[in-house]
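Visitor: sequence unavailable; structure follows:
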């Protein structure tokens, strides 16, 4: 049985979720990457999202970051800290994580256990039991704020709650300057949210009270207005409506004076990431009263029918408006990435000192690739592309090693329990990742695979690459394009003719059919090598 890949942090969630869950994960992963920590992203399909949609753009944007890797629930790995975000995901996923272990397991509670109408969204104690069963550890329940903490305590006091909230971190966006005056000649009221029924007030009267169809106000909506139209019967002609994803939130928020977020009375926001974005942009936020426990004096609070009175009051006093805007931005700055790194340190993660080199590959027990690459004969990187050719690739690796050449193998395999890692082997994404269609986000996946291979070559220090496979997928070709590597292609002996055009494009020094013993192939490769 191969040794487990080791990571500082493993993040488990349903990465299809489009909103605060995945954006919060992305912020934490960015902080971990910048600090030099290794992170594995492990998708667990839950009941929260029942549609065959691609991963959130928040997740796709972090796949290329140094130290970030994609893992599957079947992989064999160990985490210093395993972070599960969204309790419903871990409760409902069919994945069993048979080979995933950790020193600590944290359940980040970013969704209310009970809503304002008393409806249970998940069973806290049952979820706790399932996590204990899956990972063999007592999990730490970590609410992201006082509101969601209260909903957990409404259900039970029998699960171990973290003393401090696991608040979402927030990186102030570039260009978040202090406001100096109003946007225009009349108050600009704005909101942005996902197009879900709970994100809007429940009645026509409340919607129009908070977002008036009046010549005295400019109302801007990011996220669509289908829900409002159902309630009102029409879309007010004085509203400007932008569909969800139609503009970057920060660009939108820079055009807003008053960010007004009124929603369904049954909803209880666990944190309110959209509100935090508005505060960071310097908007004066007007929120439901219960959210004062989250944001304190960084925002104003009102029921829908009270919104315009607050808007008018602060419009008539620029000094009060600017003072409130600055309180908002100062509050947003306090949720820094350093806060997240400190709580990881408390759980045993060794955070490198500032300026430390980022960890690009997980540590694998028994592997010393970089040490082997630093001295002696020219190191070789063997890339196995098909699980069916694994035996050939390993025999070839042993043959090359016997000649005194340090060898590291990149193993593309379809499940850790079938193909445990051996010494000097590193697991890479499985075959489906090389052939995703464009509609499912292939561009991001291909960039991830290409950049990971390039970083791996740099870490190993290899200038000689031996690729084992019937053909070479495009992301692999892109990884080697323009690189100072000598490429050898070993093709399984399946009787197929050599693809000469492919061999020429990859600038292969040799293209060898595997019709001889691996030891002979190794000698042939080294004989034809120019290194």
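Guide: Okay, I see it. Please read all numbers here as calculations on a predicted model, not as lab measurements.

Visitor: please make it C-alpha for all contacts and neighbour counts, starting now.
Guide: Noted.

Visitor: what comes up buried for stretch 238-258?
Guide: By neighbour count on 16 or more other Cα atoms under 10 Å, the buried set for stretch 238-258 is 238-239, 241-244, 249-250, 252-258.

Visitor: do a quick rundown of the helices in the stretch 251-400 of the chain.
Guide: 273-280, 292-295, 307-315, 318-333, 337-346, 369-373, 390-402 (DSSP state H, counting those that start in this stretch).

Visitor: of those helices, flag the one that's most buried.
Guide: Of all these, helix 273-280 has the most neighbours on average by mean count of other Cα atoms under 10 Å, namely a mean of 24.

Visitor: show me what it packs onto, helices and strands only.
Guide: In terms of contacts (3 or more Cα pairs under 8 Å, 6 or more residues apart in numbering; DSSP states H and E), helix 273-280 is packed against helix 249-253, strand 284-287, helix 318-333.

Visitor: quick one, it and helix 318-333 angle?
Guide: Angle between the axes of helix 273-280 and helix 318-333 is 120 degrees (criterion: axes from the mean of the first three to the mean of the last three Cα atoms, to 10 degrees).

Visitor: name the residues that touch helix 273-280?
Guide: 20, 168, 170, 172-173, 176, 192-193, 249-250, 253, 259, 261, 284-285, 298-299, 325, 328-333 (Cα atoms under 8 Å, 6 or more residues apart in numbering).

Visitor: rewinding a little: can you redo the helices of the stretch 251-400 of the chain as JSON lines with distance to residue 114?
Guide: Shown next, in JSON lines, are the helices of the stretch 251-400 of the chain (distance: least, Cα to Cα, whole Å):
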{"stretch": "helix 273-280", "distance to residue 114": "19"}
{"stretch": "helix 292-295", "distance to residue 114": "17"}
{"stretch": "helix 307-315", "distance to residue 114": "27"}
{"stretch": "helix 318-333", "distance to residue 114": "27"}
{"stretch": "helix 337-346", "distance to residue 114": "27"}
{"stretch": "helix 369-373", "distance to residue 114": "50"}
{"stretch": "helix 390-402", "distance to residue 114": "50"}
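
Visitor: take this one as well and set it beside the first:
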């Protein structure tokens, strides 16, 4: 009877939705073929599956990694939308793992050994409150994968409210894990120390190393091709045109700028796209194909952006690219990248490009460390709650070469 009533309810809302606005590109209505009302799994990943970017890629990679290791895995969509007729909307990326997918509002009971609950905004919704009453995990890992604030300073969630909601669940074993040092530091700023209940370890996004071919350039010659890939958003660009052009020059014949993901923000708000830049939208080429055209990955988002992690940076390292970033990223990526101010980027590019043998040694070791810390095998180790954070540190010739480059700036 419960199944029939839910089916009738969803049919009504779908009919109503058919008269309203359709999902935007990249979002589909998930037609759940399953009739089970009781879900039992070793690992249950609960998240809002309507985000098409990094959250989707990370969730799918985690699920596939666990499944390949022999675990019984489920992905449960908990919508952040208030309208019921949107509760089945998910990113089309999830169609690749549709056999693992469930719609949270159609389940009566969820039993699992480990629940990985990703998305602080989702946790503060009424939909998650309803879903949590159906869940009985032996332990739960809450992954805080974004800042509490938008770039304009508006609130996405409250750290105090998040702690209160999680504490009120009464589950037997709960861990609150930031994705990295930047989010951890934000929590420490926002709450009194005695009220913070963060785990000692982070839960960074996991990346499938096999999706990125390690092809470092054995020689670099001018023009050096630099760039980065990201969705076009004001938070992804520096705020001032002068600063932007120090990082991505418009009149330096020794450097060519290639951007994937569009640059309408630059065109609209920052004085126009330089005619010497090459800009492509997402969809024309795969990320791997794009990275294979670069010599150095350079990523300088707005200082006001609270970047939780930055999986594109690890993707670049896995592809064999040197990476240049603002210094605030050092807490997350340690010795895997180079850090400088915008006015130092041009000089740093020259130093990196000038020593081919040293660069190749560095890139090989950086790739090995990135694989150990941020790729699929590391995920399985995290199931052991005793696993501790490891800093991205190099050793030997790779560490010495990196230090020599930075000391020469």
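Guide: Happy to help now that I have it. Here the structure is a predicted model, which is why all the values come from computation and not from measurement.

Visitor: any idea what the TM-score comes out to?
Guide: Scored against TM-score structural alignment, normalised by the length of structure 2, the superposed chains reach a TM-score of 0.76; 343 aligned residues with a Cα RMSD of 2.8 Å.

Visitor: circling back: the buried residues of stretch 238-258 of structure 1: which two are farthest apart?
Guide: Spatial extent of the buried residues of stretch 238-258 of structure 1 (Cα to Cα) is set by the pair 238 and 250 at 22.4 Å.

Visitor: in stretch 444-461 of structure 1, what's buried?
Guide: With burial defined by 16+ other Cα under 10 Å, the residues of stretch 444-461 of structure 1 counted as buried are 444-457, 459-461.

Visitor: just those: which are in helices?
Guide: Judged by DSSP state H, helices contain the following of the buried residues of stretch 444-461 of structure 1: 444-457, 459-460.

Visitor: closest to residue 398 of structure 1 among these?
Guide: The closest of these, once distances to residue 398 of structure 1 are taken by Cα to Cα, is residue 460, at 17.1 Å.

Visitor: please say which position in structure 2 that closest one maps to.
Guide: In structure 2, nothing lines up with residue 460 of structure 1, judged by TM-score structural alignment.

Visitor: quick check: the gap between residue 460 of structure 1 and residue 425 of structure 1.
Guide: Distance of residue 460 of structure 1 to residue 425 of structure 1, given as Cα to Cα, to the nearest Å: 11 Å.

Visitor: over to residue 408 of structure 1?
Guide: 6 Å.

Visitor: and residue 122 of structure 1, by the same measure?
Guide: Noted for residue 122 of structure 1: a distance of 41 Å to residue 425 of structure 1, by Cα to Cα.

Visitor: so which of these two has more stuff around it?
Guide: For residue 122 of structure 1 and residue 425, the more surrounded residue by other Cα atoms under 10 Å is residue 425, and the numbers stand at 23 against 19.

Visitor: element containing the closest residue to that one other than its chain neighbours?
Guide: Among residues not flanking residue 425 of structure 1 along the chain, residue 409 sits closest, at 4.8 Å (Cα to Cα, 6 or more residues apart in numbering). Element membership of residue 409 of structure 1 [criterion: DSSP states H and E] is strand 407-412.

Visitor: for residue 90 of structure 1, same thing?
Guide: Applying DSSP H and E as the criterion places residue 90 of structure 1 in helix 87-92.

Visitor: what does that helix correspond to over in structure 2?
Guide: The aligned range for helix 87-92 of structure 1 is 120-125, by TM-score structural alignment.

Visitor: next one: that stretch to chain centre, how far?
Guide: For stretch 120-125 of structure 2, the separation from the chain centroid amounts to 17 Å (computed by Cα atoms, centre = their mean, to the nearest Å).

Visitor: related to what we said a few turns ago, quick check: angle from the strand holding residue 409 of structure 1 to helix 390-402?
Guide: Using the same axes, to 10 degrees: strand 407-412 of structure 1 against helix 390-402 is 170 degrees.

Visitor: so which elements touch strand 407-412 of structure 1?
Guide: Counting contacts by 3+ Cα pairs under 8 Å, 6+ apart, strand 407-412 of structure 1 is packed against helix 369-373, strand 380-384, helix 390-402, strand 425-428.

Visitor: again, only using 6 Å
Guide: Applying 3 or more Cα pairs under 6 Å, 6 or more residues apart in numbering; DSSP states H and E, we find strand 407-412 of structure 1 packed against strand 380-384, strand 425-428.

Visitor: save those strands as TSV, and put in distance to residue 5 of structure 1 too.
Guide: Conversion of those to TSV gives the following (distance: least, Cα to Cα, whole Å):
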stretch	distance to residue 5 of structure 1
strand 380-384	18
strand 425-428	8
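
Visitor: follow-up on the earlier one: quick one: the strand holding residue 409 of structure 1 aligns where in structure 2?
Guide: With TM-score structural alignment applied, strand 407-412 of structure 1 matches no range in structure 2.

Visitor: could you do stretch 290-303 of structure 1 as well?
Guide: Counting by TM-score structural alignment, stretch 290-303 of structure 1 falls onto residues 328-341 of structure 2.

Visitor: and if you look at stretch 224-241 of structure 1?
Guide: Alignment note (TM-score structural alignment): stretch 224-241 of structure 1 is matched to residues 262-279 of structure 2.

Visitor: any buried residues in the matching stretch, and which?
Guide: Result for stretch 262-279 of structure 2 [16+ other Cα under 10 Å]: buried residues 262-266, 270, 273-274, 277, 279.

Visitor: residues making contact with the helix or strand hosting residue 256 of structure 2?
Guide: Applying DSSP H and E as the criterion places residue 256 of structure 2 in strand 255-260. Among residues not part of strand 255-260 of structure 2, those counted as contacts by Cα atoms under 6 Å, 6 or more residues apart in numbering are 223-229, 277-281.

Visitor: neighbours of the closest residue to residue 401 of structure 1 other than its chain neighbours, just the number please.
Guide: Leaving out its chain neighbours, the residue that sits closest to residue 401 of structure 1 by Cα to Cα, 6+ apart is residue 407, at 6.0 Å. A total of 26 residues lie near residue 407 of structure 1 under the criterion other Cα under 10 Å.

Visitor: right, I'll leave it there.
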